[in-house]
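> missing the sequence, but the structure's below:
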């Protein structure tokens, strides 16, 4: 039995106007996230997946790529065009992409 590889994208190849779904927990989100990202924690995705757009590609991100890979597969199973962001927010931060925090402190990855 063979499985299709997980669709993924390098953080440097993300389209500027793409839909970015951050699936980290609330404390991670509050510490630092991409300015235009939408937050739905992995633990809430089954209940809230109707909030994810179905008319455009969804780029799923977490801290390093493990949780987002699971959510990407779940979304694909729901018929969503989803792709995992390789390296997650650690790669995002390493590339110097902008980040904002929700708690007024300097943004960073937990």
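Alright, I've got the coordinates. Being a predicted model, the structure only gives us computed values, none of them experimental. Residues are numbered from 1 along each chain as shown.
> could you use CA atoms for every contact and neighbour count after this?
Will do.
> got the contact list for the longest helix seen in the chain?
The residue-count maximum for a helix in the chain (DSSP state H) belongs to helix 66-77. The contact list for helix 66-77, computed with Cα atoms under 8 Å, 6 or more residues apart in numbering, reads 6, 22-24, 42, 45, 49, 60-62, 81-85, 88.
> below is an additional structure, to be compared with the one above:
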């Protein structure tokens, strides 16, 4: 059975969309999408209920650095019945498109 990965360009992610960031903590700390839910891929299966509760029927726009980890998480979520799409190009594409990023400190945001 073949599986087509649902994906979108960063320009298609709504400003108020539910972004799920699956990068590791040091990557998140460097810069992330404001309002995103941070669940590192390494913790994903143990925190699945937190993700499904946060999605609450909305599309989950899944993000990592370039799209590999988020593609795996997107496939997993879709197979669990969650509407999820991979963000093509991840945070590198987000940054290149000039989409806003924040940090939890006063340091400028960047993609690690």
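Thanks, I have the structure now. In this text, all values refer to a predicted model and were calculated from it rather than measured experimentally.
> right, and the helix or strand after the longest helix of the first structure?
Per DSSP states H and E, the first helix or strand lying C-terminal to helix 66-77 of the first structure is strand 82-86.
> what about the residue nearest in space to the middle of the second structure, distance to residue 11 of the second structure?
By Cα atoms, centre = their mean, the second structure has its centre lying nearest to residue 63, at 2.4 Å. To residue 11 of the second structure, residue 63 of the second structure is 13 Å away according to Cα to Cα, to the nearest Å.
> centre of the chain versus stretch 100-108 of the first structure, how much separation?
Remark: stretch 100-108 of the first structure is offset 18 Å from the chain centroid, using Cα atoms, centre = their mean, to the nearest Å.
> I should have written stretch 12-19 of the first structure there, sorry.
Relative to where its chain is centred, stretch 12-19 of the first structure has its mean C-alpha point 11 Å off (Cα atoms, centre = their mean).
> please confirm that residue 61 of the second structure is located within a strand.
Yes - assessed with DSSP: H, G, I helix; E, B strand; the rest coil, residue 61 of the second structure lies in a strand.
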